[in-house]
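Q: Quick one, fold the following:
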Amino acid sequence: MNLRTPLHGLPRLALVATLAGLAACRTVGPDYAVPEGSAFNRPAANSAFIDTGNAQVAASAELPARWWSLYQDPVLDGLVEHALRDNLELKAADAHLRRAAAMYEQALDAGGFDYEAEAGVSRAQLSAESFLLEHELPPINLADGKFAVSYQFDLFGKLKRGAEAAHADEQSVAAARDIARISVVAEVADNYLEICHANHELHVATHSLQLQQRGREVTQRLIAAGRGTAPELARANAQVAMLEAALPPLQAKRQAAAYSLAALLGQTPGQLPAGVGDCSHAPALQQPLPIGDGRALLARRPDVRQAERRLAAATARIGVATAELYPDIRLGASVGAAGLLADFGEPLTQQWSFGPLISWTLPSSGTRSRIRATEAGADAALAEFDQTVLQALRETQTALDRYAQDLRRLQSLQVAQQQATLAAEQNRRLYQGGRTPYLSSLDADRSLATADATLADAQAQVSRDQIHLFLALGGGWDAPAAAAAAAVPAAAR
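A: Below you'll find the model as predicted:
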């Protein structure tokens, strides 16, 4: 239903009453706030993490903005900066964010003043019969022009809610970009440390192989001298073959990490900065890992921020759908002229209009169904938000516990490796002094090789645990942005 009424035809009293009524209109739909019953607001979710008895973490300290700087490794710092600049996934995420920002600007520009200008000149043959004439009319030159301005009143908040939804969508995309950046940084650090540990494990395995090869040579000389036996040589050969078989998997692991790191840097396989592939000592944390508490975690995790912004957008869209129950009202004015080209601009061709335009599609069951659909969407977004909160807490607590257990394992393996080294040295001296058979020395060397390899693998696992814990903690590299985004849900408490 469209109704257009000239403004000068309205009594002044009616006009005043109309404007007063319009001023009393309100923004429909719920105002957004994180529900009090949300998992985000639970005291347990904002408290300290469950104590794992790990002395290598500091619960009272906050994760620094550049968490990888805790390793104090210039090569790692350079790799992270390179990835943040050239990673293709991050470039795509930046493009998605620019698109979301443009859509938000478009939503802000909706409503308000609209301007329109038209002009045209034509030569036409008019239908004589349409004027009830019996003779053909001559061709004529026509001209028309118009300039119009209108203002759309957002009386029921449809445009406002649409802008709120677009803004929340933009912030959700920004959080998705943060997820991508944190993931890329963690993968860069993980692959770099994997290269370092693989090189170290290769060194340990090669050294153990060399020791075993020397032992086999001794066995061969003993057999030649009539003091050794064939079973001893077969056993030495078997140990050499086992150690040789351990090398290819380590080499493959190192190459896979190198290829993955090159891709993260936006490079083809094999293109790595000088010195990265030769790293043989993985950087280690020189201080306890700062973890903070649940409140800081939820404010820092970008996936929590993303889910919360999706909830805000879904809530705003309830208002957009509800506003469909009400009319759209514009106030417009236009001035122009239309007629013969020769008379264009003369009083006989001038035209103008000024007045309100009310457009209202009478609500139907479909409109109310759309409202119920948006309400269901908001309920789903709330459930997903709560699930994200609980998942963030679970992932972090699990990573903390795994880190603590692997550190305990590493400490035990360090003791075992020290004792294995001592036993191998003592057995070697006893064998050289003729006090024990070579088989005892061979067993001790084999135990040392196993202890060395197990210890190297445990050290690599602890490094992986640290990276996974940094990732679970939300990275923390962009603390100011996380704090600003956290202000929205915090204000609703």
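Q: drop to CA atoms for contacts and neighbour counts, all remaining ones
A: OK.
Q: ok, which stretches of the stretch 201-350 of the chain are strands?
A: Assigned by DSSP state E, counting those that start in this stretch, the strands in the stretch 201-350 of the chain fall at 289-290, 328-340, 350-359.
Q: And the strands in the stretch 51-200 of the chain?
A: So, for the stretch 51-200 of the chain - with DSSP E, counting those that start in this stretch - the strands run 57-58, 112-124, 140-153.
Q: just to revisit the earlier point, tell me which of the strands of the stretch 201-350 of the chain approaches residue 276 most closely.
A: Ranking these by proximity to residue 276 (CA to CA) places strand 289-290 first, at 24.6 Å.
Q: helices or strands next to that closest one in the packing?
A: strand 57-58 (3 or more CA pairs under 8 Å, 6 or more residues apart in numbering; DSSP states H and E).
Q: Determine how far the strand it packs on lies from the middle of the whole chain.
A: In terms of CA atoms, centre = their mean, to the nearest Å, the centre of strand 57-58 is found 26 Å from the chain centre.
Q: Of the strands of the stretch 51-200 of the chain, which is nearest residue 397?
A: With respect to residue 397, and counting by CA to CA, the nearest of these is strand 57-58 at 12.4 Å.
Q: which residues of this protein fall in helices?
A: Shown for the chain, the helices assigned by DSSP state H span residues 12-23, 74-86, 88-109, 158-224, 230-245, 247-264, 294-300, 302-322, 365-432, 438-472, 479-491.
Q: hang on, the earlier thing: so which of the strands of the stretch 51-200 of the chain is nearest residue 27?
A: It is, among these and with distance given as CA to CA, strand 140-153, at 11.8 Å.
Q: Which residues belonging to that closest one are considered buried?
A: Neighbour-count burial for strand 140-153 flags 142, 143, 144, 145, 146, 148, 150, 151, 152, 153 (criterion: 16 or more other CA atoms under 10 Å).
Q: Would you do the same for the sequence below? I want to compare the two.
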Amino acid sequence: MPQPDRPVLDTQRHLPSTTRSRDPACGIANPLAHGLAGLGLLLSACVSGVVPQKPDLAMPPAYDVAAQQALPPAELDRWWLLYEDTQLTSLIERAQAQGLDARNALAKLEEAQAVRASALPMFNPDRNLEASAEVRKTEELDDADDGTVVPAGGSTTVIGASRTRTASLTFPVSWELDLFGRRAAVRRQSDADLAAARFEFEGARATLVADVARSLFQARGLAVQLEDARANARIQRELVDLLTRRVERGLAAASEVDRIGADLSQAEAQALDLESQLKAARRSLLVLLGDGLAPVSDLDVSADIGTVPAIPNMLPGDLLARRPDVRQADARLRAAAGNVQLAEKAFFPRLALVPSVGLQAQRGAFDSTTRFWSIGVDLSMPILDRPRLTALLNAESARGQQSVVAYERSVQTAFSEADQALTRLEADRQRVQMLADGEARGRRAYDAALRRFQLGFSDLQVVLDSERVWRTTRTALTGARIDALLRSVQVFQALGGGWPASQTPLPDSR
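A: As a prediction, this is how the structure comes out:
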């Protein structure tokens, strides 16, 4: 008994056809596909890359210099609040909101998010809707003696003509079946790249915060030094006035007035130089705030250095979670591992479903409307391309080992910077205490020498020597206090402060 007509699907995306008997190719397709897939798995098993693994680094148990107070590590997230400085807090908020570095970092993060969003759709059904239209005129010609002369030398007569209009609408689809975990590998690699971009964003904002604090403290230090220079000039003027009166009474030589006058000119010149440096520092700070075109007068800088706040007590191991550059290197390492896995999966076959539906209409001598559909599979497997894929896999493996080295370097650099900053900050604290005691002693010695000179019990040289010692110590104290403040900013940055690290847990070690 003959079988009824039934559609047979062509695996090469052809239109369905009609047959009266079973196509023997259908019985061959499945074994052939299984055989090709098995061959692909066998060939892919012969290659493997070196997937980078995060090294288990043994961090030191403690720093050489421990913090003096056990503040919670979460205080590092907004470490500038520890200074209890309203101007510093206000400037940092302005920089984070409108600073050029902050805006640029945000744009880079948004770019990374867009790249991440475009990574996975490649595994979704693909292709576009296709449409076409055509108008064709057909003329039937017949030979005739008195017909139209054609270039070939004969003559023809048009005995009939027709016009045909056709239009078609087709929607072909290609959908790759994820049989070997490519989608999951791409997701892991894309997530790691996005995490690295996020930590780069946080690191840029943390650096901006530290730069604003440093610029403000440097400007304040210049303001204090400017006041010291003006105070020194005022002292020199007082000495000039005192010596002038003594010269008028015949108690001192005029050369002594010239000698002090030279010191006065030097002090005034130093004050003028410091004033210009202060204006330049204020301009630099305005650029960090994103207001580089604003007048310098819009930014008021007081001559108040302030004190160094307490430093949170942390362990070296905390740097692995707190430092954004270490977290970024960790994410880059995971992304490199994902790239190696993707390079390995390039040796596996690719299998895709390719369904299609369409509609075609024809108007002319014969009117017809047809609809059609098809479904098939595409199978591709690298055979002759294996040498190139092997080279790419080796390259990704080498890049993965570079990411391991970069991670180790970031961890060692983080510990070195934190340990050095803590050590030098402790030395700065002791230096400030010593110079503060020396400055107080120098001031008392100068006041005593000046009174003795005014009473006529000592000469001018004793006063000048005392004033010079006091001035030198005062200048050193101001510089030490500025250095200590700047060092404290360095410590907070080296410990990984300035971003919400306490709210960002470490990823799985898988």
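Q: And the counterpart of residue 188 of structure 2 in structure 1, how close does it get to residue 109 of structure 1?
A: Counting by TM-score structural alignment, residue 188 of structure 2 corresponds to residue 164 in structure 1. Going from residue 164 of structure 1 to residue 109 of structure 1 by CA to CA, to the nearest Å gives 13 Å.
Q: Is the most far-flung residue of structure 2 relative to its centre part of a helix or strand, or is it coil?
A: Relative to the centre of structure 2, and counting by CA atoms, centre = their mean, the farthest-placed residue is residue 145 at 84.0 Å. Taken by DSSP: H, G, I helix; E, B strand; the rest coil, the conformation at residue 145 of structure 2 corresponds to strand.
Q: how much space between the match of residue 188 of structure 2 and residue 314 of structure 1?
A: On the measure of CA to CA, residue 164 of structure 1 and residue 314 of structure 1 end up 10 Å apart.
Q: Next: residue 355 of structure 1.
A: 36 Å.
Q: The two: which has the busier surroundings?
A: Shown here are residue 355 of structure 1 and residue 314; by other CA atoms under 10 Å, residue 314 has more neighbours (26 against 18).
Q: Identify the residue spatially nearest to the counterpart of that one in structure 2, adjacent ones excluded.
A: Alignment note (TM-score structural alignment): residue 314 of structure 1 maps to residue 336 of structure 2. Spatially, and ignoring its direct neighbours in sequence, residue 336 of structure 2 is nearest to residue 400 (5.0 Å; CA to CA, 6 or more residues apart in numbering).
Q: To which residue of structure 1 is the one you found aligned?
A: Match for residue 400 of structure 2 (TM-score structural alignment): residue 378.
Q: Surely that match touches residue 314?
A: Yes: using CA atoms under 8 Å, residue 378 of structure 1 is in contact with residue 314, at 4.9 Å.
Q: Show me what residue 455 of structure 1 lines up with in structure 2.
A: Taking TM-score structural alignment, residue 455 of structure 1 has residue 477 as its aligned residue in structure 2.
Q: Just name the most buried of the helices of structure 1.
A: The highest average neighbour count among these, using mean count of other CA atoms under 10 Å, belongs to helix 302-322 at a mean of 26.
Q: What's the average distance for it when superposed on structure 2?
A: With mean CA distance after the TM-score superposition for structure 1, helix 302-322 of structure 1 departs from structure 2 by a mean of 1.3 Å once superposed.
Q: Run the angle between that helix and helix 479-491 for me.
A: Going by axes from the mean of the first three to the mean of the last three CA atoms, to 10 degrees, helix 302-322 of structure 1 is angled at 50 degrees with respect to helix 479-491.
Q: now the residue nearest to residue 336 of structure 2: how far from residue 409 of structure 2?
A: Residue 400 of structure 2 sits 14 Å away from residue 409 of structure 2, going by CA to CA.
Q: which residues sit against stretch 465-476 of structure 1?
A: Stretch 465-476 of structure 1 is contacted from outside by 63-67, 182-183, 186, 189-190, 291, 297, 300-302, 392, 395-396, 399-400, 402-403, using CA atoms under 8 Å, 6 or more residues apart in numbering.
Q: and if you look at stretch 197-217 of structure 1?
A: Under the criterion CA under 8 Å, 6+ apart, residues 233, 236-237, 239-240, 243-244, 246-247, 250-251, 253-254, 278-282, 442, 445-446, 449, 452-453, 456-457, 459-460 lie in contact with stretch 197-217 of structure 1.
Q: Just give the nearest non-adjacent residue to the residue mapped onto residue 94 of structure 1 from structure 2, would you?
A: Matched to structure 2 by TM-score structural alignment, residue 94 of structure 1 sits across from residue 106. Spatially, and ignoring its direct neighbours in sequence, residue 106 of structure 2 is nearest to residue 201 (6.6 Å; CA to CA, 6+ apart).
Q: Do I have it right that that neighbour meets residue 107?
A: No: Residue 201 of structure 2 is beyond contact range of residue 107, at 9.2 Å (criterion: CA under 8 Å).
Q: Redo the helices of structure 1 as a markdown table? Include distance to residue 330 of structure 1.
A: As requested, these are exported to a markdown table (distance: least, CA to CA, whole Å):
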| stretch | distance to residue 330 of structure 1 |
| --- | --- |
| helix 12-23 | 12 |
| helix 74-86 | 48 |
| helix 88-109 | 15 |
| helix 158-224 | 13 |
| helix 230-245 | 80 |
| helix 247-264 | 53 |
| helix 294-300 | 43 |
| helix 302-322 | 18 |
| helix 365-432 | 22 |
| helix 438-472 | 51 |
| helix 479-491 | 33 |
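Q: if we compare the ones you listed, which one ends up closest to residue 341 of structure 1?
A: Residue 341 of structure 1 sits nearest to helix 88-109 of all the helices of structure 1, at 37.1 Å, using CA to CA.
Q: how much space between the residue most central in space within structure 2 and residue 442 of structure 2?
A: By CA atoms, centre = their mean, the mean C-alpha position of structure 2 lies nearest to residue 200, the distance being 3.0 Å. Note on residue 200 of structure 2: its distance to residue 442 of structure 2, by CA to CA, is 49 Å.
Q: do the same with residue 312 of structure 2
A: Distance of residue 312 of structure 2 to residue 442 of structure 2, given as CA to CA: 35 Å.
Q: How about residue 212 of structure 2?
A: Using CA to CA, residue 212 of structure 2 is found at 34 Å from residue 442 of structure 2.
Q: Residue 228 of structure 2 too?
A: According to CA to CA, residue 228 of structure 2 stands 15 Å off from residue 442 of structure 2.
Q: for residue 415 of structure 2, same thing?
A: From residue 415 of structure 2 across to residue 442 of structure 2, the span is 40 Å (CA to CA).
Q: swap in residue 453 of structure 2?
A: Distance from residue 453 of structure 2 to residue 442 of structure 2, counting by CA to CA: 16 Å.
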